[in-house]
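> How does the following fold in three dimensions:
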Amino acid sequence: MTFSHMAMDRPLRILILEDTPTDAELAQRELRKAAMVFVAECVETRETFLKALDTWQPDIVLADYKLPHFDGLTALELLRQRSPDLPFVFVSGTMGEEFAIETLHRGASDYVLKGHLSKLGPAVVRALKVAETQYRHRLAEQDLFKSRQMLRTVLDTVPQRVFWKDLASIYLGCNQPFAIDYGFASPADLIGKTDFDLVSFELARRWRAEDQQIMANGQPHLDIEESYTKADGGQGWRVLCKAPLRDQQGQVTAILCTYEDITARKASEARARYLVYHDGLTELPNHLLASDRLQQAMAYADRESSKVALLFLDLDNFKTINDSLGHTVGDKLLCEVATRLGQCVRDTDTVSRQGGDEFLIVVPALHDSDASAPVLDKLLQSIHLPMVIDGHELSTSVSIGIAVYPDDGQDFESLMKKADTAMYQAKDAGGNTYCFFDKQMNDDVLENLRMRSGLGHALERDEFVLHYQPQIDLNSGALVGVEALIRWQHPTLGLVPPARFIPVAEETTMIVEIGEWVMIQACRQVAIWHRAGYSKISIAVNLSAIQFQRGDLEDTVKRALAQSGLEPSLLELELTESILIRNTENILTTVRQLKQLGVMLSIDDFGTGYSSLSYLKRFNVDKLKIDQSFIRHLATDPNDAAIVRAVVQMAHSLGLRTIAEGVEDESLLNDLRAFHCDEAQGYYFARPMPAQEMTQFLIAAQTSRL
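Here you go, the predicted model:
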């Protein structure tokens, strides 16, 4: 039960505790004389009194002192337990003055003797006003308490430290985090102390000087960053703000200070600055710092007439390790490599990680290029030693490319490109070695780039042409087939042979589109010759391993046969041994699908790869093409002659035909006939020629035997 203020839109509710109805009526009459608007409820027992308090909720209680079964003091105690502010006025005829004062001490609002009821109206008004004031005061105290509790909670939970001092720099208070920072259990323990009790004499004197300056000029000091010693002895950083506190007259009476510990932020900023120039995994200098170190080394080399070696390192089998054992093992391996690299170089050298499994080393102050050889050997040996990572014994190696300043370039980017080029040469040499850059490498790179750029548009610009080389039956001398050989009519380089652009086409997988174009054009051309009445010659087309891996080869062959109308048996697909030995089951499936189409299959450059009799059986080939490296010295090298004779005999025993390539003179032709080789092609018969010239060759071949 709470007391509400007097300003109400209803009659005043008065609870009267009186056992004499006449006295109750007299009291009400006096209140009406005082112009009060009210309703009254009269009770005379404890039970009815409590019930009225709960259900009727009066605004004031008027009570007699003595009743037959109840008394006013007990009623007052019961009321104060429920409502500390509700007005309670004694109205009695027997209460003495001394006892009346006692009732006031116990919480009564006032008392009126029944013989002086004219004073009841003013007493009621006075009691209501006092109760209203007490009620408001209590609400204000509650609000103040809540505000103080909220402020204390905020002060003790915010990350900022808050404290305030008087004009003598004596601590008046602080929040809990500040107290803990300086080794105090609670803020109360700090009150009355000075800075000299907390920090060193010099620091305390500086803080007091700052306080006095703020007191003197009344200006705050904001966002002051400073280092400080924590209670545990550790060093930290904080940002400090101090501001004056003023009284109603505007005079400075105290100083409010706050600070926030920014040690973690400072550490993060320092780490961020560090990572601008360092690799986060290995802690080595990164690309940016390596560039700066190289610039310094080049400047030194210019002054001392010395050289600088830039080493580009790439692990040889890191991807296999990373993919099979996971990135955690891969990262630990890179860290171990970084450690070993650092152990192999001088303090003046710079080891840098570029990303992935690539590293750079700047080796300054060299008298000549060969002076880097000892560190290169050391690097190769160190990285090649086994490494135990998470229980796995791992073996790896490194390929190193070297570019030298000023011989190979004048700036970081050019030297890095050339070192990268040399590194790939080391890779091509089998890895675990190093290679110095030379001009021919650069020419090869530029050539490769030129090929890549041109190949991207060669098909759409119709720059490819097919040349055809005749294939002759050695028994009859008849022309039995032609091999389609692609040429690139480059707009500036002229006619480019396949050896220059096919490897690039395979690197970029453009060989799939180019191979499809060759297949369709070759089938179309030989079908034209057939319809023109020339003999039923076959057409041989070379296939790349990439076409098996990336292209839909079976669909390409079907489309070429359908568009040209060529009989499948007159299309011969030349496979290299390297195609047959990789991913054998998938290759075998594709080869069987091609054989089901009715095309012929031959093994190109037989004897130069990993020759195996088993795949001759499994892949159901029709012909072996003996590589020209065995044919060229057939007449002068007994070993070549023995190899050719053995290949022909083996092929015939397996039911396969043989064809020799690179036949350039009649003596070779005679030897091949003596070995019973079935077919031959080469410059002795004709060089590869465009379709128009091949047409003329076909006309001549109809009337003669070669």
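
> okay, CA-based contacts and neighbour counts for the rest of this
Will do.

> burial count for residue 203?
Using other CA atoms under 10 Å, residue 203 has 14 neighbouring residues.

> do you know how far it is from residue 197?
11 Å (CA to CA, to the nearest Å).

> just residue 137 next, same as before
Residue 137 is 41 Å from residue 197, by CA to CA.

> three-state assignment of the residue most central in space within the chain?
Nearest residue to the geometric centre of the chain (CA atoms, centre = their mean): residue 280, 12.7 Å. Residue 280 falls in the coil class when you classify it by DSSP: H, G, I helix; E, B strand; the rest coil.

> One more, so I can put them side by side:
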Amino acid sequence: MSENTKILIVDEDPELLASLSQQLQENAYQVFTAGDTSQAKTVLLAEDPELLVLDLMLHEMEGQDLLAFIEQQELTTSVIVISEETGFDVVSSAFRSGVFDYLQKPFELDEFLATVRYAMSKREVEQDFLSLRKKLERSEKLHRFMVESSPDIIFIVDKGGHFVFVNKRAEEALGYSKNELLGEHYSFIVEPRCLEQAAYCFQERREGARATREEEIWLRCKEIPQIDSRKKIAIELNSVGVYENSDAQGLKNFSGTYVVARDVTERLASEKLIHYQAYHDLLTGLPNRALFMDRLSNTINNARRENRKLAVMFLDLDRFKVVNDSLGHSIGDTLLQLVSERLDECLRESDTLARIGGDEFMVLLPFVESVEDAQIVAEKVVSAIKKPFVINDHELYVTVSIGISIYPHDGENAEMLIKNSDIAMYHTKEAGKDNFHRYDQNMSEKNDLLLSIENEIRSGLKEGQFEVFYQPQIRLEDGQIVGVEALLRWNHPQQGLLSPSNFITVAEESGLICELGDWVLEEVLSVIADWKKDGLRVERFAINFSGKEIEQNNFADKIIDSLKKHSVDASQLEIEVTEGVLMRNIENSLAKIKQLHDVGVNIAIDDFGTGYSSLSLLQKLPINRLKIDRSFIQDMEESTDRFIIEAIAHMARGLKLEMVAEGVEQDYQLRYLHQLQCPIVQGFVFSQGVPADEAKSFIASTQAMLDEQEKEQRLSS
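Here you go, the predicted structure:
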């Protein structure tokens, strides 16, 4: 023990301090010294030594103050007094203050060390005794706490079923006091429907593994007037028989039953809620896909046994995204709730309406005699949904597209019926929306074709079948090539070279357009960097981006990161977007376009004149160019189209925007645009879109020819 024992020596004699300190240290004690009470108090508080060796006569009896300080601070430090004073009053006062021993100066060192060892030995015995007593006290308190303050409800009932013990947790859970329960039969608090079950639990005689375990029972709570208290609780209980000492024959005497229970009311409520959430849409309260599938599967089994039909309807709201994006998710959520209510009003009690996600719903009609029955319901739904919805002073209009499949003709299992109703719904979308169609085999064939194209696109991306072509943009003033537009092409292994019109719609619907767009961006930036290394610089490379790409949260960040990765100047990249894409979600699009414009990327409105953008919108947008839609150029012989081109040209000059005419294929179109002072043109009259190597050669040769012409002009002048 001495290795860890701390001893403080307090004496004003430095030589004595040094001597005692040396002796104690040689005996492996950790020693602190102090020459006055102030230093001593500091050490006592900081180090809490086990033993204090103190000269009482320190500075005219200041040692007594130190003993009082120890008592005041409730320190457990043992004290040995060393002093020249041997008067009865001084010595007796020291012992009354709790001093362990008193040594008269001068003393022998051996005597001193023996006294220290004895003090430490006695202290250790006392500490062990105190520790044991505290453990016993804690054990007793713990036992009382476990029973009285247990989180579990604890009952003891006698062999007649009457309560003889109830703990505090039982009082809190049931609202009854101990006095109200003691002596009562257990049936007093058991729900009537659980009485038979409770008899086995509250009169349990068995012990060990065969005793009652985890039995669930409902108990009645005390009804307290004017207080919103629980009427009943669910408990999960364990019970075991209690036996007294054996009788003369060695048989144990059954005295009652010990019941330990836990309140599981909240757990059961949570499980019920979790179960509800697992099978219901939380926004509308309607069944979700999982519950719908379960009901549909059961209904199919019944219909198969009874040889009857049923119908599945797949519903998708038209224009809901416009409402959600323009007015916010709160209005959108309220609209979905109102739509759900209106749909429910169109159905019978035996029908099932489910929301399966977003703005999509499904309906199960378990009893239909014919296709016409399902069509009648669909007509009611279409008519009901097209009526206006009023939310926060907004009068909103949406419509619904519906697809219908009939069991067993359109599918004999749940998956097939849902799939085919989905296909029919998309057919309704393509046919103009706000209507319904029943599934037809031809729809599936078309859908299979689209799926096949989607899979081929995926393969094409993996196998490097896609390629970027480049079409030059010419400045009419001097014939310089001032930019190129990147055009995606697909080297299809069976169908040859395909333009985007053959696959871009499928890519957009499947979401692959984003993956394609990422690939095009990387490819174009790589070409810019390569041409720059070869000394060929083109002012701008234009890439067209779709709405789905711009809707990506990281759209702008992704482009900026790619520019940095390829060390390409942002001013060399031009983003082309159509008016329609911008109008989908103008605020969101504007923020991303502005972020790109702020780092130097050029912005162009593609196919201008075919959308719905206003002059005020054009003034807001950070754009550099307007590209006239090719349809106006190709129909230029019509006077109306010429008026439109001239109007766009005047507007572009007024807004200080550069105008680009694309789709220029004839010389007369070129002459007209030159006369109109259109700065930049693009089209077959100069070059069609060509692979990167051909475009590079064309640009280099054109530049060389223009340089030669300029040189000849200088020489001739």
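
> Post the TM-score for the overlay when you can.
Scored against TM-score structural alignment, normalised by the length of structure 1, the superposed chains reach a TM-score of 0.54; 534 aligned residues with a CA RMSD of 6.4 Å.

> Next, count neighbours for the corresponding residue of structure 2 for residue 608 of structure 1.
In structure 2, the residue paired with residue 608 of structure 1 is residue 610, using TM-score structural alignment. The number of residues packed near residue 610 of structure 2 is 14, by other CA under 10 Å.

> got the contact list for the closest residue to residue 610 of structure 2 other than its chain neighbours?
Leaving out its chain neighbours, the residue that sits closest to residue 610 of structure 2 by CA to CA, 6 or more residues apart in numbering is residue 629, at 7.1 Å. By CA atoms under 8 Å, 6 or more residues apart in numbering, the contact set of residue 629 of structure 2 is 606, 607, 608, 609, 610, 661, 662, 663.

> go with 10 Å
By CA atoms under 10 Å, 6 or more residues apart in numbering, the residues touching residue 629 of structure 2 are 578, 605, 606, 607, 608, 609, 610, 645, 660, 661, 662, 663.

> how close does the closest residue to the fourth one other than its chain neighbours get to residue 641 of structure 2?
If you skip the residues right next to it in sequence, residue 607 of structure 2 has residue 629 as its closest partner in space, 3.9 Å away by CA to CA, 6+ apart. With distances taken as CA to CA, residue 629 of structure 2 is found 11 Å from residue 641 of structure 2.

> Give me the common contacts of those two.
Joint contacts of residue 629 of structure 2 and residue 641 (CA under 10 Å, 6+ apart) do not exist.

> Would you confirm that residue 165 of structure 1 belongs to a strand?
Yes: assessed by three-state DSSP, residue 165 of structure 1 belongs to a strand.

> That one: how many residues sit nearby?
Using other CA under 10 Å, residue 165 of structure 1 has 24 other residues around it.

> Per the alignment, name the residue of structure 2 opposite it.
Looks like residue 165 of structure 1 aligns to residue 158 there (TM-score structural alignment).

> which residues sit in contact with that match?
Contacts of residue 158 of structure 2 by CA under 10 Å, 6+ apart are 164-165, 183, 185, 202-203, 241-242, 254-258.

> For the residues you listed, give me TSV that also has secondary structure.
Below are the contacts of residue 158 of structure 2 laid out as TSV (three-state DSSP):
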residue	secondary structure
164	strand
165	strand
183	coil
185	strand
202	helix
203	coil
241	strand
242	strand
254	strand
255	strand
256	strand
257	strand
258	strand
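
> so which of those comes closest to residue 320 of structure 2?
Nearest to residue 320 of structure 2 among those is residue 202, at 59.8 Å by CA to CA.

> burial count for the closest one?
Neighbourhood size, residue 202 of structure 2 [other CA under 10 Å]: 30.

> hang on, the earlier thing: make a PyMOL selection of whichever of the contacts of residue 158 of structure 2 turn out to be buried.
Those of the contacts of residue 158 of structure 2 that count as buried under 16 or more other CA atoms under 10 Å are selected in PyMOL with:
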select buried, resi 164+165+185+202+203+241+242+254+255+256+257+258
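
> got CSV for the contacts of residue 158 of structure 2, with distance to residue 233 of structure 2 too?
Formatted as CSV, those follow (distance: CA to CA, whole Å):
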residue, distance to residue 233 of structure 2
164, 21
165, 20
183, 21
185, 18
202, 17
203, 20
241, 24
242, 26
254, 29
255, 28
256, 24
257, 21
258, 20
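
> Among the contacts of residue 158 of structure 2, find me the one that's closest to residue 51 of structure 2.
Within the contacts of residue 158 of structure 2, the smallest distance to residue 51 of structure 2 is 50.6 Å, found for residue 165 (CA to CA).

> residue contacts, that closest one?
Contact partners of residue 165 of structure 2, counting by CA under 10 Å, 6+ apart, are 154, 155, 156, 157, 158, 178, 179, 181, 182, 183, 258.

> From residue 52 of structure 2, how far out is the nearest residue to the fourth one once chain neighbours are set aside?
Ranked by CA to CA, 6+ apart and with sequence neighbours excluded, the top spatial neighbour of residue 157 of structure 2 is residue 163, at 4.3 Å. Separation of residue 163 of structure 2 from residue 52 of structure 2 (CA to CA): 59 Å.

> between the two, which one's more packed in?
Using other CA under 10 Å as the criterion, residue 163 of structure 2 and residue 52 rank with residue 52 on top: 25 against 21.

> ok, whatever residue of structure 2 lines up with residue 412 of structure 1 - how many residues close by?
Using TM-score structural alignment, the equivalent of residue 412 of structure 1 in structure 2 is residue 414. Look at residue 414 of structure 2: counted by other CA under 10 Å, it has 19 neighbours.

> and residue 414 of structure 2, what does it touch?
By CA under 10 Å, 6+ apart, the contact list for residue 414 of structure 2 reads 292, 293, 294, 295, 296, 297, 298, 299, 300, 312, 407.

> ok, now how distant is it from residue 310 of structure 2?
For residue 414 of structure 2 relative to residue 310 of structure 2 (CA to CA), the value is 11 Å.

> All the helices of the stretch 601-717 of structure 2, in order from the start?
615-620, 630-634, 639-654, 667-675, 692-716 (DSSP state H, counting those that start in this stretch).

> Sweet, I'm off.
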